[in-house]
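[1] Sequence plus predicted model, see below.
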Amino acid sequence: MKNSIKIILLFLLATIVSCSKKGEKSLSYNNGEMTILTDESFKSVTEALAEGYMISYPESKIKVVTKKEDLGFLDLLNNKVKIAVMSKDLSPEEKKAYEKQVDLKFIPAKFAADAVVFVVPKNSEKTSITMEEIVQGMQSEEKNFIFDGANSSNLNFVAQKLKKLPKDLKYSIIPGSANVIEELNKYPNKIGVVGLNTISRPYDKNAEKLRELIKVLPIVSNGKTYSADFEGMREMKYPFTRVLYFLTNEGNFNIANGFIRYSCTHLGQKIVQKEGLQPYNIYPREVQMR
């Protein structure tokens, strides 16, 4: 009788251990959970890539959270997230802090060319803007340029292009890129400054609605006019073209690096293209048939 009970107990224990092992899954690039921090300006393309990754790897779960670029970088350094989307060029001090705290070499994973664009209401008589107007306007007490917030990627990037610090520029704020566009007609003499990805998704109803409210101003520089289109971004001729890249603190090949690799492959780059942005890693190829 005692032997029978022992055998039953051993069988039950073996069954429990077997089931628990089947339930356990080691972390890998194709399963697990992750949060990506992105500035609002890049939210659309980041969400599209995350959706594509989760379709390819159904056991992965990715949450996209918007946060101002500078604050997202700090969260990455403090190991609060595994990955962040960036656009600005890090200073030598920021690169040093990254390599020290994350203990990885600074290797940005570039995946798209985006742009900061200057917009006016649809009925505005203004049809273009010069670099001189931008430089002078960002120093004027009239604060005619409206940004989506302090610490935002758009403000950071414009400041870098003008070789200034954000605190040295003069501007107005309406929180949120969509709000800048929707409320711009209340300020007919002002110019909105938003990320192209806010309005670039061709078939998205929200993006389409925003596009109907504004017109994007080409930039005139040294007598030439440049637009934030595929050609302008691909050849980096549009003065406010910026390259989007991922930074991670993951030292092994789990979900963060898996997502980065996916975003930079042909499939991920096609998603970038469908977002209305310029893919960083694929270019049109001409094939001659004989």
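    Arrived safely, thanks for sending.
[2] all contacts plus neighbour counts: C-alpha atoms, from now on.
    Will do.
[3] for the helix or strand hosting Glu51, packing partners?
    Element membership for Glu51, per DSSP states H and E: helix 43-56. Under the contact definition 3 or more CA pairs under 8 Å, 6 or more residues apart in numbering; DSSP states H and E, helix 43-56 sits against strand 60-66, helix 255-264, helix 266-274.
[4] and the helix or strand harbouring Gly192, what does it pack onto?
    Assigned by DSSP H and E, Gly192 falls within strand 191-195. Where contact means 3+ CA pairs under 8 Å, 6+ apart, strand 191-195 is packed against strand 109-121, strand 145-147, helix 153-161, helix 177-183.
[5] change it to 7 Å
    Strand 191-195 sits against strand 109-121, strand 145-147, helix 177-183, with contacts defined as 3 or more CA pairs under 7 Å, 6 or more residues apart in numbering; DSSP states H and E.
[6] then this one, side by side with the first:
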Amino acid sequence: MKIRNISIAALAGIIALSGCGGDPANKLDTPTSGNINISVDESFQPIIESEISTFEGIYKYADIEAAYKSEGQVIKDLLNDSTKIAILSRELTPEEKAVFDKQNRIPRVTKIAIDAVALITNKENKDTLLTMDELRKIFNGEVKSWKELDEDSNLGDITIVFDNNNSSTARYVRDSLITGNNLPANTFASNSHKALVDYVEENKNALGVIGVNWVSDFDDSTAVGFLKRIKVLGISEEAAPVTTESFYQPYQAYIAQQAYPLRRFLYIISTEGRAGLGTGFASYVASDKGQRLILKSGLVPATMPVRVISLGN
């Protein structure tokens, strides 16, 4: 089945015609009014909460209820039609597309941002720079202690921690760094992003894997609070870097320039049969206003807004 991308121009026209809401008495399901439940990969809770809040502020008859879940649960919700809107860090697999084909449902995919996976360590860990080769060895179980990476380290065995066993970050590591292998025995899962940061803060040997959106928005109190408690590692794609300038942290500019290697995309997948509220929300997030919120959050917009600066004489 061929996935058809949402036509942003067409949806913008629908929103324009719909005005700023529907009939307050009926709360009709239109691109700017009604009620809808959506399932969202919990890695992106900060930015999606911001997008929903702003959208509902503009369209007062729109009510979007977001459930933040592991990637596996979000996919399950989409496949069993528990939700018609899902926000994920990957597109559908051929097997998943086949399920929609049998159900005569057409998933429409909108890419809304370029995201990244961040690696975090305890404040007392002096080893803040890793190469991609070292990362692969850690996640393959070939390197098991910090001392193997730095003989001067006073730390012990590495403990790898994800937010959830079924999370998108765990799936990303399996797909991108250890293709065909299982995660090593020193891998554990916490119950939430807060629990993940708590664990890394309290354990010197921890290596946490977290969606960058949780540590990228310097205007968000949660992100700022997290950054005060942990370190974010710099990563190099060079096998034997000769300078620290070869290492990049997951800052917005480095993600946009493709200098930071652990990048991924963010998508809205819609199975609405008509142009309802979910379609309108997807259109808004992909529009200039929605993309500027993504820019502000520290992620990279899929469609980069242009900022015009007036130069004085």
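    Yes, it's here. In this text, all values refer to a predicted model and were calculated from it rather than measured experimentally.
[7] Relative to Glu231 of structure 1, which of the helices and strands packed on strand 191-195 of structure 1 is closest?
    Ranking those by their distance to Glu231 of structure 1 (criterion: CA to CA) puts strand 109-121 first, at 10.8 Å.
[8] Now do that closest one: everything it contacts.
    Residues from elsewhere that reach strand 109-121 of structure 1 (CA atoms under 7 Å, 6 or more residues apart in numbering): 154, 184-185, 191-197, 213-217, 228, 233, 240-247, 263-264, 272, 277-281.
[9] try stretch 32-42 of structure 1
    Residues contacting stretch 32-42 of structure 1 (CA under 7 Å, 6+ apart): 59-69, 72, 81, 83-85, 152-153, 195, 197-198, 255.
[10] Same question for it: list its buried residues.
    32, 34-42 (16 or more other CA atoms under 10 Å).
[11] can you check stretch 273-290 of structure 2 too?
    276-288, 290.
[12] Tell me which two of those sit farthest apart.
    Once CA to CA is applied, these give Gly276 and Asp288 as the farthest pair, at 20.1 Å.
[13] Alignment lookup: Arg174 of structure 2 to structure 1.
    In structure 1, Arg174 of structure 2 lines up with Ala159, judged by TM-score structural alignment.
[14] Wait, its match touches Leu165, no?
    Yes - applying CA atoms under 7 Å as the test, Ala159 of structure 1 and Leu165 come out as touching, 5.7 Å apart.
[15] Of these two, which one has the most company?
    Using other CA atoms under 10 Å, the more surrounded residue of Ala159 of structure 1 and Leu165 is Ala159, with 19 against 13.
[16] Name the surrounding residues that touch the helix holding Glu51 of structure 1.
    Against helix 43-56 of structure 1 from outside (CA under 7 Å, 6+ apart): 60-62, 64, 66, 197-198, 259, 263, 268, 271-272, 275.
[17] Distance from the chain centre to that helix, please.
    Remark: helix 43-56 of structure 1 is offset 11 Å from the chain centroid, using CA atoms, centre = their mean, to the nearest Å.
[18] Could you tell me the angle between the direction of it and that of helix 266-274?
    Between helix 43-56 of structure 1 and helix 266-274, the angle comes out at 150 degrees (axes from the mean of the first three to the mean of the last three CA atoms, to 10 degrees).
[19] Helix 43-56 of structure 1: which residues count as buried?
    43-47, 49-54.
[20] JSON lines for those residues, including distance to Val116 of structure 1?
    Output for those, formatted as JSON lines (distance: CA to CA, whole Å):
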{"residue": "Lys43", "distance to Val116 of structure 1": "14"}
{"residue": "Ser44", "distance to Val116 of structure 1": "15"}
{"residue": "Val45", "distance to Val116 of structure 1": "15"}
{"residue": "Thr46", "distance to Val116 of structure 1": "17"}
{"residue": "Glu47", "distance to Val116 of structure 1": "19"}
{"residue": "Leu49", "distance to Val116 of structure 1": "21"}
{"residue": "Ala50", "distance to Val116 of structure 1": "23"}
{"residue": "Glu51", "distance to Val116 of structure 1": "25"}
{"residue": "Gly52", "distance to Val116 of structure 1": "25"}
{"residue": "Tyr53", "distance to Val116 of structure 1": "27"}
{"residue": "Met54", "distance to Val116 of structure 1": "29"}
